[in-house]
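Chemist: the sequence and its predicted three-dimensional model are supplied below.
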Amino acid sequence: MKNSLMVVTLALGLTACSTTGPRAAEPVNVTVLAVNDFHGGLEPSSFAGVQVPKEDGTGTTGLTAGGIKAIGGELAEARKQNPNTIFVGGGDLIGASPATSSLLRDEPSVIALSKLGMKASALGNHEFDQGVKELLRMQNGGCDSNAPDKACKFEANYPGASFKWLGANVVYTAGGSNPFQPYYIENIGGARIGFIGAVLKETPTIVSPAGVAGLSFLDEATSINKYVPVLKSQNVDAIIVLIHQGGVIKEGSTAKFDTVGCQDLTGDIIPIAQKIDPAVSAIISGHTHQGYNCVVPDPNGKPRIVIEGEVSGHLLQRLDLVVDKANHTVQEVKARNVVVNYTARKAAGTLDSSMTAIVTAARAKTDEVKNQFVTNLGVSQIKRAADRASESALGDVIADAQLAATQAQGAQIAFMNPGGIRKDLPDATKLKPGNAVNFGDVFDVQPFGNTMVVMDLTGSQIKALLEQQTTGNNAGTNAKLLQVSAGFSYTLNLTAPEGARVSNLKLNGQPLGENTTYRVAMNSFLSTGGDNFTVFKQGTNVVQLPGLVDVDALVNYLKANGASLNGTVQGRITIIK
């Protein structure tokens, strides 16, 4: 199977470290393949970027893509074409994972990526979900985990990752040392390829405080640039940045994941890329779950590749470099996104058989829990939104479930963060007869294990909270619309000035009183100000419910109401654009 979906060619140079004149060129071809935002995607899932006909002929659905067996097939094909192939990651390899991986603390995913030959990966924000001690265990191995019910249940003695997580901009607050390597050098085909890794500096705002305790997250570009001369002094022939920060294609653009050299990228990666040293040949990005292959000017104004491969292993980012190892320069870089077509590889018999044992073992250890029946939905699927700036049918259901679960504590309104909704219910690859849903389907939607919290907020605080959806770190392409429960509604006018966009707030048809106190429910992540919703930290009369996990609240609600759910967006948020 051939994937000639996207090619961008740039002529780039890495300044030679030698003080003598250029020597006769010694070119070597090096291929770099990368996966970003893998999120424990051991099994394939639906990729909306490519639509294929449904089996029943009623329309189209997303291509079944990703999964370690198909990724292994792509790697084997690439290595056959070019033995000088390096496999790396763009962060969020673990965390927010489906049940097959998450119920085993993502250990099978790390083991699989290691056996597939991954060499290095940027740290992602989700790597910090369970705290730095647990992340170091994931790197180094062992069973001393904060989740003894999950750790070392896949293998009796978890061996750790054979690849290195890289975090040039992550330091201990006390002392300033790096808990993880800032860079990695791979010797291949006689060439020396350097990788510098970084994670978005806003990580503390989107991870629970316990997850990043004792750590500081520094400016990405400054930290990356710090190590460029270090790599040059070691005579590397090319430098690639692996960064867990990304962008999105501008609204209205026709560019897609398979667009050649798009120039319509926007978002947080742009100012970072513009500051990264010109000696960096290409930037492999992540975090935004987008597929793009774009060019962004470097500090000298020259176009440089910035590429991202969507999510869950649906796409692999591919760079093909021509490296002059005699003069430590990069003569050419080509970039494309490769669709990891599980369906086609299965039909062709080119899945990686060595990965089958890992998937089979992980399933065997988790199927008993995953296969527990929950309900029959009234529709085949309830979908989340394609972005985080919209109300979704599934978001409405989750907010209703959390309200129902906390009414004993007096809850009147529930809020759910859109980033905590990880899959449709169920994923298009897991549709079942009778619209059945099992625990694994529900867990895939909410895999974090957050607990429920109830607190008091005034009407004016709730308005201020909702204003935070589109301001500060949530401005522009980072907007995040909290999903809201039945009975609550409001209008969001995106054309109005910041701080004056939310109006017409009502509860059960009555306007919210500015000074009236309301009982509000949310998950533990939001309650501490997660996703930049700091107003939650102003709440009073806070009740923690450590015995009520969000996924259990959803399971209970689905058992009681599943058959009546119609999968439609309820229209609780009126958006003016």
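Modeler: Received it, and whenever you're ready, just let me know what you need.

Chemist: going forward, measure contacts between C-alpha atoms and count neighbours the same way
Modeler: OK.

Chemist: for this protein, which segments count as helices?
Modeler: Per DSSP state H, the chain carries helices over the ranges 68-81, 99-102, 107-115, 132-140, 203-206, 220-232, 269-275, 342-348, 353-370, 393-405, 439-445, 459-467, 524-527, 550-561.

Chemist: okay if I get these as JSON lines plus distance to Gly167?
Modeler: Listed next are these as JSON lines, based on distance: least, Cα to Cα, whole Å:
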{"stretch": "helix 68-81", "distance to Gly167": "25"}
{"stretch": "helix 99-102", "distance to Gly167": "23"}
{"stretch": "helix 107-115", "distance to Gly167": "17"}
{"stretch": "helix 132-140", "distance to Gly167": "12"}
{"stretch": "helix 203-206", "distance to Gly167": "12"}
{"stretch": "helix 220-232", "distance to Gly167": "9"}
{"stretch": "helix 269-275", "distance to Gly167": "15"}
{"stretch": "helix 342-348", "distance to Gly167": "31"}
{"stretch": "helix 353-370", "distance to Gly167": "28"}
{"stretch": "helix 393-405", "distance to Gly167": "33"}
{"stretch": "helix 439-445", "distance to Gly167": "28"}
{"stretch": "helix 459-467", "distance to Gly167": "32"}
{"stretch": "helix 524-527", "distance to Gly167": "24"}
{"stretch": "helix 550-561", "distance to Gly167": "31"}
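
Chemist: presented hereafter is structure B, for comparison with structure A:
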Amino acid sequence: MKSLRILVPLAASLALAACAAQPQRSSSAGPAPIANTATGNTAPARTITVGIAAINDFHGQLEPPRQSVLVKDATGATGQIPAGGAAWLASAIDAVRGQYPLHMTVSAGDMISASQVASSLYLDEPSIGVMNRIGVDFNAVGNHEFDRGKDELLRMQNGGCAQFTTHKPCQLEPFTGATFRYLAASTIDQAGHTLFPATGIKTFGTGADAVTIGVIGLTTRTTPTLVSPAGIAGLTFEDEAKAINAAIPGLKAQHANAIVVLIHEGGKQDGPPDPQGCNGMSGAILDIIPRLDPGVDLIVSGHTHAAYICDFAARDPAHPLLLTSAGLYGEMVTDIALDFDATTHKLVARRAHNVIVQSDPYQSATRLVTQDSRFPVFAPRADIAAYVKKYVDASLAFAARPVGKLAGPALRGEPGKVATGGTLGNLIADSQLGATRKAGADLALMNPFGIRTTLVPDKDGVVRFGDIYRVQPFSNVLFTQTLTGAQVKAVLEQGLDDDGPWQALAPSANVRYTIDVTKPVGSRVTSLTIGGRPVVPAKAYRVTVNQFLALGGDTFTQLAGKPDQVQGQNDLDALRDWIAAVPVRTVPAEARVTITGL
């Protein structure tokens, strides 16, 4: 496995570093950070502190994403804080790094793809440009990094204008690639090598005064179920714990004083999210941690789009590591401090908290989300704002084209134990059925996780192409294929098995089904009607889904490999045409899926 080494001069004296034993918190500091003393002994008189600014799941959100961070005050009252935007994120990261003479900046994957139109139209070149300007050191590959295929991902690292997609690269300027290093410890090519280096090293100072951080980066082993198989042909994705453990001896041989893992896999809290909390955690990351070498000190995670700070010192003394995640879309940045004994250079303490990247107010589907004076408001960094504006301005003509009118906002399903498509899922499924009737479609199904944001028309009801692009940024074509009634039910059941998070596929208007989550796997769909009649197990039905599902994505293997698949139009075009087909499209608000047993 290859590794990357970066050398950074140590501060002028250890006296300065010693002052960082309790690093001064900037005005961005929220609740008191979690502390973890690695040795359990009294902290040494002199310490060297290395600060880490960490993000994950940026997804090309160049402009504020018109989303909020949910917070709770001491009385239990909740509030929403407008957050995100590349220029605001840059200022927040600068504030975090400004506390530490010694620092590094890392990302846990999905930096690109599923992006805003101003980034996606230009193959996410501007998102890489933003992160270069911010000064990221390392980024783990995420599953979405593979959305446009392996060759295009390699271009993201190495630069150049070779064309691997339907979009033309280098439209506004030459693309020189990422100045940071992608890491891919678990992604193996046909020659048995990692696609990118497995590890990286950053050293502060030299000789006896050196403090060295070893970094391992990797993605979830479920990536093959989440992206198009054609784009990752020849690649395999190893077990995460196995790949991490295999990389540690090499870092120790390079005298790493601490091991940091950047992993595009994570967990979620149970109940209302607390950006500083670790309440009732569940998820795949909890299956990985017990199998890790105890040498891992910090895990920066992602993938689940959840925010949390988890101290495992009490939970699992064999793995007294710190687990963090900063949510998604650059709405938060995790402020992490690692303290080292200035004499032995052993890690003696670690602390972290999530800083909310509060930005400008915005109009949500239901109300104006205003700034909260209890939290700092970051000013957009001027150079990043100017760079983003260049790409936003270039995309305006494309994004501003009117599509049609909606009678009101179309909402995604509310977060819960079972993901649903909400009224927007209904609208999308109807549009896909309407677009494929000529292919004989009887019904359409849409995956909730493929719906990235709500669809909110302007005050006159006008929806623009940029609005629907944000909803479905993957540009999937539609496929119509034949399934028996028994297979249709089996497809719905796959969304409710124990292989991944539960999601109820959003059906077109002629479908109704009921879920009982207390039933065993394979029998949770308790009723299913198509066209007002109970489904007939042996009867053939023509079913429309997007390309991602048709390839078995999100573990819907029942949809993959059908011999009679008929390719239709792009999902964005289908939604555009559906909205435009009537003067004002009504948002279908009826409940098509009933969930019981929660």
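Modeler: Cool, the structure landed. Everything quoted here is computed from the prediction, not taken from an experiment.

Chemist: circling back to that earlier point, need the helices of the first structure in JSON lines (columns: distance to Lys577 of the first structure and mean neighbour count).
Modeler: Written out in JSON lines, the entries for the helices of the first structure read as follows (distance: least, Cα to Cα, whole Å; neighbours: other Cα atoms under 10 Å):
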{"stretch": "helix 68-81", "distance to Lys577 of the first structure": "40", "mean neighbour count": "21"}
{"stretch": "helix 99-102", "distance to Lys577 of the first structure": "37", "mean neighbour count": "27"}
{"stretch": "helix 107-115", "distance to Lys577 of the first structure": "41", "mean neighbour count": "23"}
{"stretch": "helix 132-140", "distance to Lys577 of the first structure": "41", "mean neighbour count": "19"}
{"stretch": "helix 203-206", "distance to Lys577 of the first structure": "26", "mean neighbour count": "20"}
{"stretch": "helix 220-232", "distance to Lys577 of the first structure": "32", "mean neighbour count": "19"}
{"stretch": "helix 269-275", "distance to Lys577 of the first structure": "24", "mean neighbour count": "20"}
{"stretch": "helix 342-348", "distance to Lys577 of the first structure": "38", "mean neighbour count": "16"}
{"stretch": "helix 353-370", "distance to Lys577 of the first structure": "41", "mean neighbour count": "16"}
{"stretch": "helix 393-405", "distance to Lys577 of the first structure": "20", "mean neighbour count": "25"}
{"stretch": "helix 439-445", "distance to Lys577 of the first structure": "29", "mean neighbour count": "25"}
{"stretch": "helix 459-467", "distance to Lys577 of the first structure": "15", "mean neighbour count": "20"}
{"stretch": "helix 524-527", "distance to Lys577 of the first structure": "26", "mean neighbour count": "23"}
{"stretch": "helix 550-561", "distance to Lys577 of the first structure": "32", "mean neighbour count": "20"}
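
Chemist: which one, of the ones you listed, ends up nearest to Gln570 of the first structure?
Modeler: Each of the helices of the first structure was checked against Gln570 of the first structure via Cα to Cα, and the shortest separation belongs to helix 393-405, namely 6.8 Å.

Chemist: elements contacting the closest one?
Modeler: Here helix 393-405 of the first structure is seen to pack against strand 413-416, strand 483-484, strand 517-523, helix 550-561 when contacts are counted using 3 or more Cα pairs under 8 Å, 6 or more residues apart in numbering; DSSP states H and E.

Chemist: in CSV: those, plus distance to Leu75 of the first structure.
Modeler: Listed next are these as CSV, based on distance: least, Cα to Cα, whole Å:
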stretch, distance to Leu75 of the first structure
strand 413-416, 38
strand 483-484, 39
strand 517-523, 39
helix 550-561, 35
